[in-house]
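Asks: give me a 3D structure for the following:
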Amino acid sequence: MIEVERKRQISSTDEPVIRSRLTEANYHATSTMVEVDTYYSRPDVDFLQTVECLRVRQSDGFAEITYKPASTATTHSAADIIAKQETNLILRDAADAETAHQFLTNLGMVFLARVEKVRTTYRNPTSPDITVTVDAVTDVGMFIETEINATDPDTATVLLEATEQQLKVTGLPVISLPYRDLVLQLN
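Replies: You can find the predicted model right below:
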């Protein structure tokens, strides 16, 4: 499966309007949780330059390690739609996150950043491949992200754009940088 996604920045005044539009479009909040993502890079490759992702995510008794490959012209469109195959290793429980951090450190991985956010996930029961999230990223801001999981990135891109039009968010600024990079810009 390919994850096709785009995120847009929203203001505090946009947020209630967007949540209302989600409800009107039959999207239901399925979860709200705090996610803490710790990002790493290889010592010989700068993942900030290659726009690769290696992270440990922790949230509400859950933990996983995720890897997303480097961005290329194929994976990152001119319209800032990102289509990458994501590899996730689900950990047994949240306590395993500490072991994962130690494992990556022992392999020589370099700590990059820690991102904390409150994420509300919305799903439409008639469109199970579409996920919309509203993220409040600590010290960075608020965002809406539309994500499609599909085997065909072109079809997913069309669906993503139609979903954004349905939710009337196409006029909001597109954010091409990962949250990791936005947090690092603060320092």
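Asks: please make it C-alpha for all contacts and neighbour counts, starting now.
Replies: Will do.
Asks: hmm, Ala29 and Pro125 touching each other?
Replies: No - using CA atoms under 8 Å, Pro125 makes no contact with Ala29, being 11.0 Å away.
Asks: who's more crowded, the two?
Replies: Under the neighbour definition other CA atoms under 10 Å, Pro125 and Ala29 were set side by side, and Ala29 has more, 17 against 11.
Asks: in the strand or helix carrying Asp129, which residues are buried?
Replies: Secondary-structure assignment from DSSP states H and E places Asp129 in strand 127-137. For strand 127-137, the neighbour count (16 or more other CA atoms under 10 Å) marks 130-137 as buried.
Asks: compare with the first, here's sequence two:
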Amino acid sequence: MNYEVEQKFRVIHEAALLDQLEDLGICWRETVCQEDAYFNHPLRDFAETDEALRVRLDGSEAMFTYKGPRIDSTTKTRQELELQVANPGTDGNALKQFLLTLGFTYVHSVVKQRRKGMLSFQQQEVVVAFDEIQGLGKFVEFELVVAEDDLDSATALLTQLSASLGLGESITTGYLDMLLR
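Replies: The predicted structure is shown next:
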């Protein structure tokens, strides 16, 4: 079983952070607009169980994602299951309707401009996401997907990376929760 280990930080000094990431050799992809539509289970409240179910649309692809409860208080470490949707334009919206028909309720959408990149740090490929969230501002995320046996080393590696960039304490609250507060 794979786990997503993620650290997120509010961006305070954007130009300096981007320069530091460039100095570390980040390879950026183009910026995309993503809309994450979140749904709640008909028989249990995902806000109480710390789970998430979303449909992500970004124009070129659609992903159906389940995130389990967090297992770490310093990072957003959790089981993540993803399924790519074959035809994003048609099937992404059909998937939303499918969930509603099954009794899931729509909670809220998170709309963001996301620029992803890959960064090699201590011989590990780290996914970097530079996000501008509608209604919240700018954030940077660092992510590794690892097996359960590698959780501690992944957390340590991301902590070292964020410290080397002079970032403060990571934010463990998700964008959805921030928007709903």
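Asks: quick TM-score on the pair, please.
Replies: Here the TM-score for the pair of chains, by TM-score structural alignment, normalised by the length of the second structure, is 0.91; 176 aligned residues with a CA RMSD of 1.5 Å.
Asks: now the buried residues of strand 127-137 of the first structure as a markdown table including distance to Asn149 of the first structure?
Replies: Formatted as a markdown table, those follow (distance: CA to CA, whole Å):
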| residue | distance to Asn149 of the first structure |
| --- | --- |
| Ile130 | 7 |
| Thr131 | 8 |
| Val132 | 12 |
| Thr133 | 14 |
| Val134 | 17 |
| Asp135 | 19 |
| Ala136 | 23 |
| Val137 | 23 |
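Asks: mind listing the helices for the first structure?
Replies: 14-24, 47-50, 96-106, 153-166, 179-186 (DSSP state H).
Asks: helices or strands up against the last one?
Replies: In other words, helix 179-186 of the first structure. strand 110-124 (3 or more CA pairs under 8 Å, 6 or more residues apart in numbering; DSSP states H and E).
Asks: the strand it packs on vs the second structure, average distance?
Replies: Aligned to the second structure and superposed, strand 110-124 of the first structure gives a mean residue distance of 0.8 Å (mean CA distance after the TM-score superposition for the first structure).
Asks: helix 14-24 and that strand, what's the angle between them?
Replies: Note on geometry: by axes from the mean of the first three to the mean of the last three CA atoms, to 10 degrees, strand 110-124 of the first structure and helix 14-24 are set 40 degrees apart in direction.
Asks: residues contacting strand 110-124 of the first structure, please?
Replies: If you take CA atoms under 8 Å, 6 or more residues apart in numbering as the criterion, strand 110-124 of the first structure is touched by 22, 25-43, 105, 130-138, 179-180, 183-184.
Asks: drop anything exposed from those residues.
Replies: Listed as buried from the contacts of strand 110-124 of the first structure are 22, 27-29, 34-41, 130-137, 179-180, 183; burial here means 16+ other CA under 10 Å.
Asks: show me what contacts the most far-flung residue of the second structure relative to its centre?
Replies: In the second structure, the residue that sits farthest from the middle, by CA atoms, centre = their mean, is Thr101; the gap is 26.4 Å. By CA under 8 Å, 6+ apart, the contact list for Thr101 of the second structure is empty.
Asks: can you give me the neighbour number for Asn149 of the first structure?
Replies: Neighbour count of Asn149 of the first structure, defined by other CA under 10 Å: 19.
Asks: can you find the partner of it in the second structure?
Replies: Matched by TM-score structural alignment, Asn149 of the first structure corresponds to Val145 in the second structure.
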